[in-house]
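>>> Requesting a structural model of the entry that follows:
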Amino acid sequence: MKHAETAVIRHSRGLHARVAALVVQKATELARLYGAELELKAADGRQVPATSMLAVLGLDLRQGARLSVLARGPGAEAATAELARFLERDFSSDAQGPLSQVDDLLDETTLTAGQIFTSMAAGLVVTDAKDRVVVFNPAAERLFRLPAPAALGRPIGEFWPEAAAASVRTNREPATRRQALPGGAVIATCTPILLEGETRGTVTLLEDISHVEELAGELRAVKELKERLQLVLDTVHDGISVVDKEGTITYVNPAYEEIAGRRRAELIGKSVFALSPQGVRARVLRSGEKVLGALTRKANGRTLVANVSPIYVEGEICGAVSVVKDVSEVERLAEHLHKVLARAEYLEQELTRTQELPAAFAGIIGRSGALREALAVAQKAAASTSTVLIRGESGTGKELVARALHAASPRSGRPFVRVNCAAIPAPLLESELFGHEKGAFTGAWQRRHGRFELADGGSIFLDEIGDMEPAMQAKLLRVLQEREFERVGGETTIRVDVRIIAATNRNLEEMVRTGRFREDLYWRLNVIPIFLPPLRERREDIPRLAEYFLAKLAGRLGKKVQGITAQALACLEQYAWPGNVRELENVIERAVNLAEGATVTAADLPAYVREGGAPGVFAAAAQEAPLLPFAAYEKAILARALAECGSFRAAARALGLDHKTVAARARKYRLTEQKLPASG
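Sure thing, here's the model as predicted:
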C-alpha cells in the first residue's frame, strides 16, 4: 500500500543540519513503528529516503518549501500523516541559547560541505545502507549524463549495474577499478562508510581519465607515425639529409647515400661547413631562410635539384632538412615526352583535317586546317543536345554552320528557326521569341506563337546574341535553365524542347567584364564554343570558294562565265577580306556581271581588291588621291556597315548612330533597295 501527504517547512532555518537529523530520527522511529518505507520528494522532483541524513540534508529545503511525504507498507497512511505533521513544526523554540550557536556552526559546516561536493572535479556518489543514492554531485551528473533528481533515492544498480557499492558494503573493503561511463572513462574508488562497526553506506569517487587516455592514444599514434615516417624515409627515391644547428649531419636515408655515392657511416657526424662550405645547406643555416629548386650539375653528369628548409623550434633555428632529387632521367624523359606529344598533336590535327565530314556539312566550302578543326567540333556537337555558341567575324558563315549542325543532329527532321537578335527592335524581341496573347499590347489582335514554340522539338538559331538588351538576356536565361516561358500578356507556362545554337561576332568576354552581357548567361551559352576562322586565315580556301561562287552566280544571273584567270585569282588571294566570305561573294557577283568574256579577269575586280588595300572610296581620302564629295564617303561607309552588319540596327550600333538616322540615310542613297546578305 502506498500513501502520500504534503507538508510545508515552517522552521525559519528550513531543513538545516540539526532539524534534518531530527527528521531522520523521527522517520526511523516511524518506519520501525508502522513497518513502512518513508521518502521525501521535493518540488523539483528529487526523491530521497527520509531515513538518510545526507540525502535529507542534500534537499536543501528552505522555510515555506513544499514537499511530499511518501510511504509504502501496512502503516503507510499513519506514517505519512505523522511525519508530515512533524515536518511542519517550528523548531525555533528548541534552538535557544547555546543550541542556536550550534545551529549556526552546523549550517556553516553543511554549507561548506555542500560547496565542496558541488565544486569537486571528481564525481561523488554516496549510497545508504540499502544502496540508495543519497548524494550525486554535478561532476557525477556530467559523467553519467544523468540529472541528480533522476538518480537520488534510486538503488545505484538501476542506472549503474557495474557499481561496486553492494560488494563493498558487504565485504567492508575499498575497491578501485576502471569504468566506462557515458561521459567518459573513469577510475572509480568505492569506500564503505563504517559507523560503530556497521556499514551505513558507501562513498564512490569518480576520477575522469578521458584526457589521460586521449594523451596515451596520441602518444601511441605518435610512435606509430614515427615508425611509418622512418619507413617512408627509407623507401623514397629522394635523398633526404638532416643537419643540426652546428651543421653536423645527423641523418641520411638510403637514397641520399646512393645519390651522394657515400655510405651513411662516412656522412653521419660530418659538418656540412667542412664538406661543402658554400653549399645550399650551409647557406640555409647561415641565413635561416629556405632555398627551393637549387640546381646542381655534378661532374658525373647528374643533375640534382635540392630543396633545403630550416627547422625552427620556438623561434630559434635548430637545424635544416634537405631533399635532393636526381632529375637527370626526368629531363631525358621530359624531352622525349615533349617530342612524342608534339608528334601526336600534329598527327591528330592531320587526322581531323583529312577526316570526311557528314553530308550535312558538304555545303561548307573549304579544306583549311582551321576550318576543318571548327567543323570537327561542330560534328561532335551535332550528336548532343547541349547549347552551342558559334564565334567568328561577320561573314564567316556562322549561320551556315548552324544549319549544318542542325541537319547532322537527331533533330534534323524538326524545325530550324532563325532569329536575328540585332534586326528586331528591343520592344518587339520578347514577343518575337515567346509570342503574345490577344490584347497583350496595342496591335495584338490575336494570339501569336513565338519562335521558341515554333522550334519545339528542333533547333533555334539566335544570331547576333551579343546585341541583345540586358532585360531580354535575363528572360532568355530562364529559358536556357528551365526550358519554359510565358507568352507576353499570358499566365500559362509553356515548356519546350529546343536545341539552342547562338552566334555572335562580339567580344562577349569584354562585354561581361564591362557589365553589358550577363555572366550567368555567358556560361549557359558557352557550353560548346565553335570558333570560325576569318577568310584571311584560310587563304588556301579562296580559289575553291571563288570557283563555287562563280558557278553559282553565273547560273543565277544567266551569264556564260566559266572560269577565272590566274592573275585575278592571285588578286583575290592577297586581299585581306575584312568582310570575309560574304565580301568575297559580293566581289565575285560584281565580276560576273562585268565580265565581257567567258573568264573573269583582274580588270573585272574592284580596284581595291587588285591593289590589295581598302575599297577605292576610302583610298581616295589619302593625300595622293583626288578628294571626292562628302556624300560619296558617307554612302560608302553606310554600304560597308550594312554589308558587314547585315541590318540597319546593327549597323547603327557599329557606327555610333541611332537606328532612324541610319535607315533614313540608307534610303537617301537607295541602299534599302539592295538585297542585304543574311548574316552567318
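
>>> For the rest of this, base every contact and every neighbour count on C-alpha atoms.
Will do.

>>> Quick check: end-to-end length of stretch 443-460?
26 Å (C-alpha to C-alpha, to the nearest Å).

>>> Second input sequence below; structure requested for side-by-side comparison:
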Amino acid sequence: MGKGKVTYINTDIKFKEFNKQIYDQLFGQMLEGVLIVNSRGLVEYLNPSYQKNFGVSDFAIKGRSIYNTINDEIVLTSLKNKKNLQGYVYHPEKNCKYRVVTSVLVDEKLFKGILAIYHEEKDFQTFYRKNIKSYCNSNNTNKAFSNIIGNSKGIQEAIKIAEKAAKTNATVLISGETGTGKGVIAEAIHKASLQRDKPFVKVNCAAIPYNLLESELFGHEQGSFTGAIKKKIGKFEQANGGTIFLDEIGDMPIDMQVKVLRVIQEKEFERVGGNESIKCDVRIIAATHRNLKELIEQGLFREDLYYRLNVIPIYVPSLKERKEDIIDLTYHYMNKIGKEIGVSPKTLDREVEMAFASYDWPGNIRELKNLIERLMLIVDEPIIRLSDLPPEISKTYELNNQNIESNSLINLNIDGNLATMEEYEKEIIKLALKKYGSFNQVGKILGLTHKTVAAKARKYNLVE
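You can find the predicted model right below:
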C-alpha cells in the first residue's frame, strides 16, 4: 500500500477515543506528519512521519504535555482558543518549513483536543518566494497590499476592508496600537484607489507644534505672522486631487479639528492670514492609537468630526493579537533587510521561534523590524539563537519555560531529582484513594483491578 497525501481535512471532526491501532490505520501511511493532542494538552498520538520529521519517538513524548515537548505556536494557539488554524513552522536543523493545519476534535459538542497535520515544503527558498512574496497577489485582490504580510484572521479582515475602502472616496479611520502598520495600510488604500497617480501627503499631527500646525495644514500668506516671509502652500493644498493621511489625529487640538471638519463638509479652507477660500478635493484617511470615544467624553475630540472620519473604520491588530504571523513577518523582513544591507538570509533556531511567540511585542511590527535589522547586522552565524536575543525577550521565554516545567505531570524533588517508581506509585494511589474512596473506583480510574489496588495500598501502609 503506497503512502497517501492529504488534500482535504474536515474542519469539524467527529472525535472518538480510538486506540493506537486505529490511529495507525488512519494516519500511519500518510506522508504528512500527524499530531493529536487531547483537551488537557497531552500528546495522544504522533504518526511515523511526524516522528521522522521532528526526530522524536512515540515512546518519548506520548502522554506528555505539549508544553514540554516539541511544539509550535499554531498548535498551542489552536488548543488554547479551541479553533481551527493554519500557519507555518520552521525546522532550522533541516532548513525546511512545514505548513500546519489544525482541526478541533469534538464529540457530542464537547471539546476533545486538536489534530495537527504537517506538510513539508521541499524547497524553503522557493516556498518563500511563492508563498510569502507572491501570496499577496493571490490572497489580496490588489498589488498595492503586497507589503502587508499575514494570514491571521485579524489582519486579513483589515486588508479586506481596506480593499473595499480603496474603491470609494469615503473617509477612513484606522485605529490600532503604535507600530502596527496603520500608515502602511493608509498608503496601500491610496495606491489601490483611482487617485493612485495623485499626491499622497502624510501629516503626523502629534509631531507638529501647536502654533505651527494650522500653517502646516492650510498654509499661510506672506506677512501673516512674524517669520512668514513668503507664501506657503499647506498640506491640504498639496494633496489636492489625491489623499491626505492625518496620522495621530487624536492629538490634534480641538480648535484645529473645527477647520478639518470644514474641509470635509465644504471642501474649502483659507490660508492663515488670507481671505480667499481655496477649493480642495482631497480624500482624508486618519489614524490614531488613542480611544477617540473616550476623548469625546473628556471634551478633547469633537463628536461630529469623529462621525465624519469614521465612515469606514479599520482596526489593525497588535502583534500580540496575531502571533501566528510573527514567523512569516520575521522571514519577510530578514529577506528584505538582507538584500538592503547585502547579508544572506538567516534562519531562526527553534527556541527563538518560541521566544518570539511568548513575547508580547509592545512596539509591535516596528519593534520586530528593528530587532531583525539588528540581528542581521550583528549575528555572524547562519542561525539566530536564543543567546543572540535581547534579555527582555530571552528572559521572558526562559521564565515562561520554567513556569511550564513547574506544572509538569511529574514534579522533581527539592534537589531536582526524580523519585523512585515506588514512591510515585505510592503517591498516585494515596491521592486516588483520598479522592475516590473505594478500591473499585480507584481501579477503574487507574486501569487496575480492585485486588491490585488493595494489595498496593496495604504494601505502602495506606490502609489498615
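
>>> Can you pull up the most central residue in the second structure?
R322 (1.9 Å; C-alpha atoms, centre = their mean).

>>> wait, what's in contact with that one?
Shown in contact with R322 of the second structure (C-alpha atoms under 8 Å, 6 or more residues apart in numbering): 152, 154-155.

>>> Just the ones in helices from the residues you listed, please.
If you go by DSSP state H, the contacts of R322 of the second structure have 154-155 in helices.

>>> Need the contacts of R322 of the second structure in TSV (columns: distance to V453 of the second structure and neighbour count).
Listed next are those as TSV, based on distance: C-alpha to C-alpha, whole Å; neighbours: other C-alpha atoms under 10 Å:
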residue	distance to V453 of the second structure	neighbour count
S152	50	18
G154	52	16
I155	55	20
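
>>> returning to that earlier point: what about the residue nearest to the centre of the second structure, distance to H289 of the second structure?
Counting by C-alpha to C-alpha - R322 of the second structure and H289 of the second structure are separated by 17 Å.

>>> Please apply the same query to E276 of the second structure.
35 Å.

>>> the more surrounded of the two?
The neighbour comparison of E276 of the second structure against H289 (other C-alpha atoms under 10 Å) goes to H289, with 19 against 10.

>>> returning to what we had before: give the aligned equivalent of the residue nearest to the centre of the second structure in the first structure.
Under the alignment (TM-score structural alignment), R322 of the second structure maps onto R538 of the first structure.

>>> my guess is G489 of the first structure contacts E437, does it?
Yes. Under the criterion of C-alpha atoms under 8 Å, G489 of the first structure makes contact with E437 at 5.5 Å.

>>> Who has more neighbours out of those two?
Higher neighbour count among G489 of the first structure and E437: E437, with 19 against 16, using other C-alpha under 10 Å.

>>> counterpart of that one in the second structure?
Match for E437 of the first structure (TM-score structural alignment): E221.

>>> That match: what's it in contact with?
Neighbours of E221 of the second structure in contact, by C-alpha under 8 Å, 6+ apart: 228, 230-232, 271-274.

>>> For ChimeraX, write the select line for the buried members of these.
In ChimeraX, this line selects whichever of the contacts of E221 of the second structure come out buried by 16 or more other C-alpha atoms under 10 Å:
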select :232,271,272,273
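
>>> lining up the contacts of E221 of the second structure with the first structure, which overlap?
Retained in the first structure (both residues aligned by TM-score structural alignment, their matches' C-alpha atoms under 8 Å) from those: 228, 230-232, 271-274.

>>> Verify the contact between H91 of the second structure and E120 for me.
No. Using C-alpha under 8 Å, H91 of the second structure is not in contact with E120; the gap is 9.8 Å.

>>> Any chance of TSV for the kept ones among the contacts of E221 of the second structure, columns secondary structure and distance to I285 of the second structure?
As requested, these are exported to TSV (DSSP: H, G, I helix; E, B strand; the rest coil; distance: C-alpha to C-alpha, whole Å):
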residue	secondary structure	distance to I285 of the second structure
A228	coil	29
K230	coil	29
K231	coil	26
K232	strand	23
R271	coil	21
V272	strand	23
G273	coil	27
G274	coil	26
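
>>> Pick the one among those residues closest to A165 of the second structure.
Nearest to A165 of the second structure out of those is R271 (C-alpha to C-alpha; 29.9 Å).

>>> Now do the contacts for that closest one.
215, 218-221, 234, 278 are the contacts of R271 of the second structure under C-alpha under 8 Å, 6+ apart.

>>> before we move on, what about I117 of the second structure?
So I117 of the second structure contacts 32-35, 100-102 (C-alpha under 8 Å, 6+ apart).

>>> and which of these is nearest to I161 of the second structure?
Closest to I161 of the second structure, out of all of the contacts of I117 of the second structure and judged by C-alpha to C-alpha, is V101, at 25.6 Å.
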